[in-house]
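**Student:** sequence first, then the predicted structure, then my questions.
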Amino acid sequence: MTTTETPYLLGNEPDELRRLEEQAAALAPATRAILGMAGIEPGMRVLDLGTGAGDVAFELSRIVGPSGSVVGIDQSAKALRWAAGRCEAQGLRNVSFVHDDLHQMRLTGQVDAVVGRLVLLYTPDPAAVLRKFAGYVRPGGVVVSMEYEMSVAGLLPATPLSERITYWINEAFRRSGLDPYLGARLETVFADAGLAGATVLGLQAYRPPGDPTGGRMASGVLRTLLPVLTRTGLATAEEVGIDTLGQRLFEDQVRSGAVFRPPTLVGGWSRIGGS
């Protein structure tokens, strides 16, 4: 997702959109669990904020079923074309997409739920975004946000390479003015949006030794972040060694018998009107 005020740090080119698809597959179990606990159910009309490649919209589509509907909103025309093609390939008839900026768009009517995953991180005022879209949710409806808490990502037990990768990623976000720990602060963000008493819960995935997910995820995001690392002096391209990074992390994981932990996906949700 991009806005006119804060550019999406990771881009919207095809390679990045494919990386987001793989990330979404890793996040799918936690995402489904959070949506279920938050109360997303069949027949609901749902807005998916910053829909990007469409993965959350597709998850929502399967939950709300043919009697419900999902509208995915994003400012990136490239991402929406990608999402629309994937939607057509999957034969989903209850999903549509709108090309607009979250800060500027205006809606008519009400919806049953507003959902956003890894969206608030890229907005200058997360509480303002939640406050705005909560205003479009009917009484008794629900606002759901999912954000990363990135500090835990890496191998367990850690290796020098995994610690270096975690530092590079977290620091690249910080030096770009973004909060890599936003998920841990969701309850405060909801309260600042006028949604007091939100439920906030983090779900942590684990990948066993020999699973290549960690190497692929780390090398994928660092390949996209490499200009930030070099521009801000975090690391040189030679230090990162992006072309071999994923394999080196995988070999570290196998050699040390380590478990890979992706960032914790933290979900926050609140009912409008407290019902």
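**Tutor:** Yep, it's here.

**Student:** hey, let's count contacts and neighbours off CA atoms from now on
**Tutor:** OK.

**Student:** now what about the longest strand along the chain, what contacts it?
**Tutor:** Ranked by residue count and defined by DSSP state E, the top strand of the chain is strand 137-149. With contact meaning CA atoms under 8 Å, 6 or more residues apart in numbering, strand 137-149 is reached by 35, 38-40, 110-121, 130, 134, 180-184, 186, 263-275.

**Student:** and the contacts of the helix or strand following that strand?
**Tutor:** Using DSSP states H and E, the helix or strand that follows strand 137-149 in sequence is strand 154-156. Identification of contacts with strand 154-156 by CA under 8 Å, 6+ apart yields 162-163, 165-166, 214, 253, 258-262.

**Student:** ok, structure two:
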Amino acid sequence: MTTTETPYLLGSEPEELRRLEEQAAALAPATRAILALAGIRPGMRVLDLGTGAGDVAFEVARLVGPSGSVVGIDQSSKALRWAAGRCAEQGLTNVSFVHDDLHEMRPAGEVDAVVGRLVLLYAPDPAAVLRKYAGYVRPGGVVVSMEYEMSVAGLLPPTPFSERVAFWITESFRRSGLDPGLGARLGTVFAEAGLAGATVLGLQGYSAPGTLTGSRMAAGVLRTLLPVLTRTGLATTEDVGIETLGQRFFDEQVETGRMFRPPTLVGAWARVGES
């Protein structure tokens, strides 16, 4: 999502959208588990906030089936064109997209659920976004949010190099006015939105030495964040060495036999009060 107050930090160029596809593949098992636990089921009408490249919408589409529907909302026309092309490639007929700002959009009617992944991070007031869209959910419907808790990411156990990479990433978000630990606070955000008693569950993935998940994730996000690192004085382009960073990360993981632990994907969900 992009707003005039808090710009989307990572952009929507093709290279970034491809990176998001790779990230989504890594997040897919946790995302499916959270959506299922939250009660997304066949026949539901669902809004996907900040749909981006469309991956969450596609996961929801498979859960709601042909009798259900998903509308993905995003302010980036580039991302939506990308998502629409991917949707057609996958043969999904129950997904549509709307080009609009989350703060301005007014859905046409009630839905059964609202979902969003890695979108509240970019909202100046996350609780206000949840409160607004909960108002479009039928009584007994569900609001679902998924956000990162980034502080755990890196090699396990950490090495000086992996700690430096993790610091560059989390500190880039902080210096941009964004909260890299938002996932851990989702219960509080839901309560502030009037959605008390939310279930909050973090799902943690792990990648063995020799897999490319960690190196690709580290290099991809740092390539995108490089202007922030240099602008805020966190690191120089020479410090980062982006062209070789992925290979160095991979080599270190293999040589030390360490697991890679990505950011924890925290899911929170709550039912909208029934009258």
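**Tutor:** Nice, I can see it. Just so it is clear, the model here is predicted, and its values are computed rather than measured.

**Student:** filter the contacts of strand 154-156 of structure 1 down to just the buried residues.
**Tutor:** Taking 16 or more other CA atoms under 10 Å as the criterion, what is buried in the contacts of strand 154-156 of structure 1 is 162, 165-166, 214, 253, 258-262.

**Student:** mean per-residue distance, the longest strand of structure 1 to structure 2?
**Tutor:** Mean deviation of strand 137-149 of structure 1 relative to structure 2 after superposition (mean CA distance after the TM-score superposition for structure 1): 0.2 Å.

**Student:** can you give me the buried ones in that strand?
**Tutor:** The neighbour-count check on strand 137-149 of structure 1 (16+ other CA under 10 Å) flags 137-139, 141-149 as buried.

**Student:** likewise stretch 107-114 of structure 1?
**Tutor:** In stretch 107-114 of structure 1, counting by 16+ other CA under 10 Å, buried: 110-114.

**Student:** can I get the residues you listed in TSV including secondary structure and distance to residue 60 of structure 1?
**Tutor:** Shown next, in TSV, are those (DSSP: H, G, I helix; E, B strand; the rest coil; distance: CA to CA, whole Å):
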residue	secondary structure	distance to residue 60 of structure 1
110	coil	17
111	strand	14
112	strand	12
113	strand	10
114	strand	11
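
**Student:** quick revisit: mark which of the buried ones among the contacts of strand 154-156 of structure 1 are part of helices, please.
**Tutor:** By the criterion of DSSP state H, membership of those in helices covers 162, 165-166, 214, 253.

**Student:** relative to residue 69 of structure 1, which of these is nearest.
**Tutor:** Residue 69 of structure 1 lies nearest to residue 214 out of these, by CA to CA, at 34.0 Å.

**Student:** excluding residues flanking it in the chain, which one is nearest residue 17 of structure 2?
**Tutor:** Using CA to CA, 6 or more residues apart in numbering and skipping the chain neighbours, the partner closest in space to residue 17 of structure 2 is residue 53 (6.3 Å).

**Student:** oh, that last question was meant for residue 84 of structure 1, not what I typed.
**Tutor:** Nearest residue to residue 84 of structure 1 in three dimensions, chain neighbours excluded: residue 97, at 7.4 Å (CA to CA, 6+ apart).

**Student:** measure how buried the one you found is and give me the count.
**Tutor:** 21 (other CA atoms under 10 Å).

**Student:** ok, residue 120 of structure 1 next?
**Tutor:** That count, for residue 120 of structure 1 with other CA under 10 Å as the rule, works out to 26.

**Student:** map it onto structure 2.
**Tutor:** The pairwise alignment with structure 2 assigns residue 120 of structure 1 to residue 120, based on TM-score structural alignment.

**Student:** do you know how far the closest residue to its match other than its chain neighbours is from residue 59 of structure 2?
**Tutor:** Closest residue to residue 120 of structure 2 apart from its sequence neighbours, by CA to CA, 6+ apart: residue 126 at 5.2 Å. To residue 59 of structure 2, residue 126 of structure 2 is 23 Å away according to CA to CA, to the nearest Å.

**Student:** now do stretch 205-218 of structure 2: distance from first to last residue.
**Tutor:** Stretch 205-218 of structure 2 has an end-to-end distance of 15 Å (CA to CA).

**Student:** which other helices and strands contact the lengthiest helix in structure 1?
**Tutor:** Across structure 1, the helix with the greatest residue count (assigned by DSSP H) is helix 14-38. The contact analysis (3 or more CA pairs under 8 Å, 6 or more residues apart in numbering; DSSP states H and E) places helix 14-38 of structure 1 against helix 55-64, strand 137-149, helix 213-231, strand 264-271.

**Student:** which element follows that helix toward the C-terminus?
**Tutor:** Counting by DSSP H and E, the next helix or strand C-terminal to helix 14-38 of structure 1 is strand 45-49.
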